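In: could you look at this predicted model? Sequence included:
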Amino acid sequence: MVHTPPPFPVSRPRRNRRTDWMRDLTRENSLSASDLIWPIFVREGDDVVEPIDSMPGVNRLSVSRAVEAANEAANHGIPLIALFPYTDPDKKTPDAAEAWNPENLVNTATRAIKAQVPDIGIMLDVALDPYNSDGHDGIVREGVVMNDETLGALEQQALTQAEAGADILGPSDMMDGRIGIIRRALEQNDFPDTAIMAYSAKFASAFYGPFRDAVGASGALKGDKKTYQLDPANSDEALRMVARDLDEGADMVMVKPGMPYLDICQRVKQEFAVPTYAYQVSGEYAMIAGAGDNGWIDRDKAMLESLMAFKRAGCDGILSYFALETAKFLRRDMDLF
């Protein structure tokens, strides 16, 4: 039951806001580096740091540079990184076979990072869009994204990622039945400890544009993804998708995008009480970073306020391109707000 405070002057809520230490003492939520997951884009080449124009401050990194980034993340207390590939267009095919090539970019980077930074967790994306010449998360036949045919490809992709050493698989494709297929494949192939963070409530959003630039999928995409990603108007459906993925073997669930869907985050946490995550996606990052770099808002304060919103909504962690920047800020022991 929520307590109704007595009338003024018996109740003076400003007493609890009077000083820094009092605000710290009464703060309901906290943010730490251990709440953060850092997405990193990898590309081919040697000693490459390639800026992404639509994501100011974010770069594509060659494998050696990704190892350095992983080490820096670990040194600042970030427990998990998520790797995404910028795939050579010549390797993109209608069947997306590069997705389960044991020597593809993310598998190569995973092995290199695990060799040098063994204590950091690695999550890999299970979806075909970085490898598909049609730009979709599933195999396309005559303009239709094929659900059941895609499941076999995702199973192969998941197994090669587990073999490469991924600690968590993040199926982001939104095909029906994919969590069950992947979980059974992991169990049958002696990967019982590989966790699944399901992109369970992934919406057909306008906020993904810079990410598609980052992985080179923008120009390849034919049509849109509305036949498999969720309608932004639906929240009950999002909960049904979360329930389905948990029933099929997901260990944790994700809501994507983040800030426009904080109501979904809160409902998921309250309804299921399972490890719940949100992805502060590329468009969200670009708006804050771009406005901050232009002096229209205070970048640091907006960054921290946005991340605290996820914790307030009930998220156990946040995937954010601000992760390393935030971890460094917190290590300097600066005031959050």
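Out: Thanks, I have the structure now.

In: C-alpha from now on. contacts and neighbour counts both.
Out: Fine.

In: could I get the full set of strands for the stretch 151-300 of the chain?
Out: 168-171, 195-202, 252-256, 276-280 (DSSP state E, counting those that start in this stretch).

In: closest to residue 310 out of these?
Out: Nearest of the strands of the stretch 151-300 of the chain to residue 310, taken as CA to CA: strand 276-280 at 7.3 Å.

In: which other residues reach that closest one?
Out: With contacts defined as CA atoms under 8 Å, 6 or more residues apart in numbering, strand 276-280 is touched by 252-259, 265, 268-269, 310, 314-321.

In: again, but for stretch 137-149
Out: So stretch 137-149 is in contact with 94-96, 127-129, 132, 134, 136, 150, 173, 175-176, going by CA under 8 Å, 6+ apart.

In: how about residues contacting stretch 82-89?
Out: 37-44, 60, 105-106, 122-125, 130-131, 133, 214-216.

In: now the strands for the stretch 1-150 of the chain?
Out: 36-42, 49-51, 59-61, 80-85, 121-126, 139-141, 144-146.

In: TSV for those, including distance to residue 26 and mean neighbour count?
Out: Below are the strands of the stretch 1-150 of the chain laid out as TSV (distance: least, CA to CA, whole Å; neighbours: other CA atoms under 10 Å):
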stretch	distance to residue 26	mean neighbour count
strand 36-42	23	24
strand 49-51	41	15
strand 59-61	38	22
strand 80-85	29	23
strand 121-126	33	25
strand 139-141	52	18
strand 144-146	50	15
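
In: structure two is appended below for comparative analysis:
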Amino acid sequence: MTDFPTRRLRRLRGTPALRRLVAEHDLTPRRLVLPVFVKEGIATAQPIATMPGVSQHPLDGLAALVDEAVAAGIGGIMLFGVPEHRDAVGSGATDPAGILNRAITVAAAAARGRITVQADLCLDEFTDHGHCGVLADDGSIDNDATLEVYARMAVAQARAGADILGLSGMMDGQIAACRAALDADGRTDIVLLAYSAKYASAFYGPFRDAVESTLTGDRRTYQLDAANGREGVQEALADIDEGADIVMVKPAGTSLDVLARVSDLSAVPVWAYQVSGEYALIEHAAASGLIDRDRAIGESLIAIRRAGAEAILTYWAIEVAGWLRAGRDLT
């Protein structure tokens, strides 16, 4: 008599209904955050060639986009500013009339508490050299001088109406510096999202088109080396010690191991950013007929969720939220 297997794990995969019932991880619209680029001096949305389906938005169109995000049921929007003018110290970032601070005010007024308004807190979009900090005389990044600017940015963004500040510059001590500045300004309510494990990555390329980056060289002296996993975990734990309310791993798809380790150890929520290059790879491969677009999107997001992300920044946030509301399976 033939010996048959006593455990048949395939039983639980037999139908879509069974697969849904026993799925270990799922996704809901509230776990998705949409990155939004707001460009100064344009009247209509400008498509970004390297990111099909993504545009730079005019300030006048931002309220309508917020309403769309609210209707989709997503958890928030993360605002990035694209200024007309830049200088060595990124003065537009701290100017209340700067494009990002104005965008925060418009978005907050439109949101009316129905969705979180998040703001990127970094200098790269505002400096003429494209780096995330202030340069020292020798051309290196002056960490502590940069912290002074970040502290002023934090106060400016809080006063503009942001709920969550996304500290993405990877300067040592940035969480502590911004927390101290906010507390001194009486803004103990502001949530700090630390881009803790942010790796120096080739997958940021399309984003730099989106913000019209002027960067020459690279950011390897302050962003993490892709070879280092433990260091990413240390960065997250250090940010938590400094007062971060949320920590993030980026890029999501190439850092799933770090994301899982941070998730296991963190006492605060853990998020991940599915970055522009990850988005563009799927969109361009699908346009060439190489992969099933929708399934690839769903699979990539579930993998990030499975690794431990409690929320995901993704350029597909509104589209995928629509799928989820319609009851579509992501995989």
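Out: Looks like it came in fine. Please read these numbers as outputs of a predicted model, since none were measured by experiment.

In: residue 301 of structure 1 is nearest to which of the strands of the stretch 1-150 of structure 1?
Out: Across the strands of the stretch 1-150 of structure 1, closest to residue 301 of structure 1 is strand 36-42 (CA to CA), at 16.8 Å.

In: tell me, the closest one lands on which residues of structure 2?
Out: Mapped onto structure 2 using TM-score structural alignment, strand 36-42 of structure 1 spans residues 32-38.

In: and the strands of the stretch 151-300 of structure 1: which comes nearest residue 241 of structure 1?
Out: Taking the strands of the stretch 151-300 of structure 1 one by one with CA to CA, strand 195-202 is closest: 5.8 Å.

In: that closest one vs structure 2, mean deviation?
Out: Taken against structure 2, strand 195-202 of structure 1 registers an average deviation of 0.4 Å after superposition, with mean CA distance after the TM-score superposition for structure 1.

In: what span of structure 2 lines up against that strand?
Out: Using TM-score structural alignment, strand 195-202 of structure 1 pairs with 191-198 in structure 2.

In: check which residues of the matching stretch are buried.
Out: 191, 192, 193, 194, 195, 196, 197, 198 (16 or more other CA atoms under 10 Å).

In: give the contact list for the nearest residue to the last one once chain neighbours are set aside.
Out: Nearest residue to residue 198 of structure 2, sequence neighbours excluded (CA to CA, 6 or more residues apart in numbering): residue 250, at 4.8 Å. Taking CA under 8 Å, 6+ apart as the criterion, residue 250 of structure 2 is in contact with 195, 197, 198, 199, 272, 273, 274, 275.

In: change it to 7 Å
Out: 197, 198, 199, 272, 273 (CA atoms under 7 Å, 6 or more residues apart in numbering).

In: again with residue 118 of structure 2
Out: 76, 77, 78, 79, 162, 163, 164, 165, 166.

In: what does the first one correspond to in structure 1?
Out: In the superposition onto structure 1, residue 76 of structure 2 corresponds to residue 80 when matched by TM-score structural alignment.

In: show me what contacts its match?
Out: Residue 80 of structure 1 touches 37, 38, 120, 121, 122, counting by CA under 7 Å, 6+ apart.

In: then residue 124 of structure 1?
Out: 82, 83, 166, 168, 169, 170.
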